[in-house]
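Asker: Kindly generate the corresponding structure for this input.
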Amino acid sequence: MIDSLISDILFGFTGLISIINPVSGAFVFFDRTSSFNDGQRRMLAKRVAMNSFCVLLVAFFVGTPILHFFGISIEALRIGGGLAVAVAGWQMLYAPDRQPDAPQTVEQFDPHLANAKAFFPLTIPFTTGPGTIATAIALNANRTHKLSAFLLSSVASIVISVLVVLVVYFVYARAARLAQYLGVDGTRVALRVSSFLLLCIGVQIILTGLEGFLTPIATLRAGQ
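Answerer: As a prediction, the model looks like this:
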């Protein structure tokens, strides 16, 4: 049982963290918080991590029932969410460069605006986007109603969520250090690369959704 739990945790963690890709997301986070100081950025990173934890728990435990209630398929979630991610990546890819010497004063920091930004777009779709949500739902799609297996799966889901958000917070809170290490030009290049990867991720999510939608149709026609 312990071996199965560890295996489930490792599988889920590696799958989710590879989709979230917090290192790439850190440059997006830094760009969206360019007017914040380090303390404000750490506070926002903590808020994003907390939001991401809630999103993952919802996806793990009630994601499938919610989709069924609204009649939304995994394929529709991937296509719609992938489109949102692709559009965001496209906009960031061709957005004009910001001034590197923009003042970072406390007066510019609006807590209400920062909290709103922490959820959208920093948590959704940049951190825990449709690919992450769909993956979390898929990990527990076959969850059994047997009590022992349900408890084991629940523990794995919680541990996976905690590990993921700890990595997200650790990397996002140090986004300024990454940018400082790369310098202004290096940060601009990294941001463009991250934006392009975000665009590609969105397109890939759309293609995965289309494949899941079209494959049964093609199989049905081939069988006729």
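Asker: Going by C-alpha atoms from here, please, whenever you check contacts or count neighbours.
Answerer: Fine.
Asker: show me where the protein has helices.
Answerer: 2-20, 22-32, 38-70, 74-93, 111-117, 130-139, 147-173, 175-223 (DSSP state H).
Asker: out of these, nearest to residue 105?
Answerer: Residue 105 lies closest, by Cα to Cα, to one member of the helices of the chain: helix 38-70, at 10.0 Å.
Asker: Determine the angle, from 0 to 180 degrees, between the closest one and helix 130-139.
Answerer: Our comparison of helix 38-70 with helix 130-139, counting by axes from the mean of the first three to the mean of the last three Cα atoms, to 10 degrees, yields an angle of 50 degrees.
Asker: got CSV for the helices of the chain, with mean neighbour count and distance to residue 99 too?
Answerer: Conversion of the helices of the chain to CSV gives the following (neighbours: other Cα atoms under 10 Å; distance: least, Cα to Cα, whole Å):
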stretch, mean neighbour count, distance to residue 99
helix 2-20, 16, 28
helix 22-32, 22, 11
helix 38-70, 19, 18
helix 74-93, 21, 15
helix 111-117, 13, 20
helix 130-139, 23, 31
helix 147-173, 19, 21
helix 175-223, 17, 10
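Asker: how about the ones you listed, which one is nearest residue 100?
Answerer: Nearest of the helices of the chain to residue 100, taken as Cα to Cα: helix 175-223 at 6.9 Å.
Asker: could the helices of the chain go into a markdown table alongside distance to residue 100?
Answerer: Listed next are the helices of the chain as a markdown table, based on distance: least, Cα to Cα, whole Å:
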| stretch | distance to residue 100 |
| --- | --- |
| helix 2-20 | 26 |
| helix 22-32 | 10 |
| helix 38-70 | 15 |
| helix 74-93 | 16 |
| helix 111-117 | 20 |
| helix 130-139 | 31 |
| helix 147-173 | 19 |
| helix 175-223 | 7 |
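Asker: for comparison, sequence B:
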Amino acid sequence: MLDILQAAFKNTVLILAALLPIINPPGGAPVFLLLTHGASPDTRRYLARQVAWNASLLLVAAMFIGSYVLDYFGISTATVKVAGGLLVGSIGWKMLQTDDAHQDDAGARIEWTRPVAASRAFYPHTFPLTVGPGSIAVALTLGASVYQGGKRPIAAPLGALIAVVVVAITIYLCYGFADRIVGLLGKTGTTVMLRLTAFVLLCIGIEIFWGGASDLLEPLFQHRH
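Answerer: Below you'll find the predicted structure:
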């Protein structure tokens, strides 16, 4: 039993070390706050719970059955990166084009009720802003690697589930209290942070797209040589 717990702990640490930096819930808090402008704290926390739940389901599905689904439809991980990179980059670009006055007007046009929040929970808040193509690619890789050479088959899924729960809790805390986290920066600091975050989001989208495109084009260059 002790050996199983130790192996599960090692898998948990491995998965957390790989997923948390790329999901980066603290870095996503300003984006979440911008896209929920005009929502009450209760509605924002409700949406944060939905996003955390959706993200956990998406990560578990990617780790346990994601590779089989992609194989069934004949979709490569590189293709997922290309499509997801374009999607993330487009969101970052739209955020860069939005000025502060337009943010206020846009927020006023949205009636932030729970049904509205629920309808927006998966797209865009869960995918691609929280669990994007990069996170899914990492989860797919982890799902394959944690089972390789494992003498304790229970430890791998146990460690994966514990890691996903920790990630979900972190997402909820960072998103649900994004107003307090960003509020510490003040109005000017928040504006600067939102602009920087939007630019970083655009860069991440381009990086994900380029990584997938490079994987797709690599066989062509190898064939030439």
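Asker: counterpart of residue 34 of structure 2 in structure 1?
Answerer: Aligned by TM-score structural alignment, residue 34 of structure 2 pairs with residue 31 of structure 1.
Asker: my bad, should have said residue 134 of structure 2
Answerer: In structure 1, residue 134 of structure 2 lines up with residue 131, judged by TM-score structural alignment.
Asker: Would you check how far apart residue 87 of structure 2 and residue 157 of structure 2 are?
Answerer: Using Cα to Cα, to the nearest Å, one gets 30 Å for the distance from residue 87 of structure 2 to residue 157 of structure 2.
Asker: My error: substitute residue 108 of structure 2 in the last question.
Answerer: Using Cα to Cα, residue 108 of structure 2 is found at 44 Å from residue 157 of structure 2.
Asker: again, but for residue 187 of structure 2
Answerer: Applying Cα to Cα, the value for residue 187 of structure 2 to residue 157 of structure 2 is 44 Å.
Asker: about what we covered before: so the match of residue 134 of structure 2 makes contact with residue 80?
Answerer: No. Shown here, residue 131 of structure 1 and residue 80 do not form a contact pair, counting by Cα atoms under 8 Å, at 10.6 Å.
Asker: who touches residue 108 of structure 1 in this structure?
Answerer: Neighbouring residues of residue 108 of structure 1 by Cα atoms under 8 Å, 6 or more residues apart in numbering: 35-36.
Asker: Show me what it lines up with in structure 2.
Answerer: Mapped onto structure 2 by TM-score structural alignment, residue 108 of structure 1 lines up with residue 111.
Asker: can you check residue 190 of structure 1 too?
Answerer: Residue 190 of structure 1 maps onto residue 193 in structure 2, by TM-score structural alignment.
Asker: Also residue 214 of structure 1?
Answerer: Mapped onto structure 2 by TM-score structural alignment, residue 214 of structure 1 lines up with residue 217.
Asker: Quick check: the gap between that match and residue 73 of structure 2.
Answerer: Residue 217 of structure 2 sits 20 Å away from residue 73 of structure 2, going by Cα to Cα.
Asker: ok, now residue 12 of structure 2?
Answerer: Remark: distance between residue 12 of structure 2 and residue 73 of structure 2 (Cα to Cα) = 30 Å.
Asker: same question, residue 194 of structure 2
Answerer: Taking Cα to Cα, one finds residue 194 of structure 2 at 37 Å from residue 73 of structure 2.
Asker: Likewise for residue 97 of structure 2?
Answerer: For residue 97 of structure 2, the distance to residue 73 of structure 2 - Cα to Cα - is 36 Å.
Asker: Residue 96 of structure 1 - how many residues pack around it?
Answerer: 8 (other Cα atoms under 10 Å).
Asker: Would you check how far apart it and residue 215 of structure 1 are?
Answerer: Relative to residue 215 of structure 1, residue 96 of structure 1 is positioned 40 Å away (Cα to Cα).
Asker: Next: residue 37 of structure 1.
Answerer: Here the criterion is Cα to Cα. By it, residue 37 of structure 1 lies 49 Å from residue 215 of structure 1.
Asker: Residue 14 of structure 1 too?
Answerer: Remark: distance between residue 14 of structure 1 and residue 215 of structure 1 (Cα to Cα) = 27 Å.
Asker: tell me the contacts of the equivalent of residue 55 of structure 2 over in structure 1?
Answerer: Residue mapping for residue 55 of structure 2 onto structure 1 gives residue 52, with TM-score structural alignment as the criterion. By Cα under 8 Å, 6+ apart, the residues touching residue 52 of structure 1 are 123, 127-128, 165.
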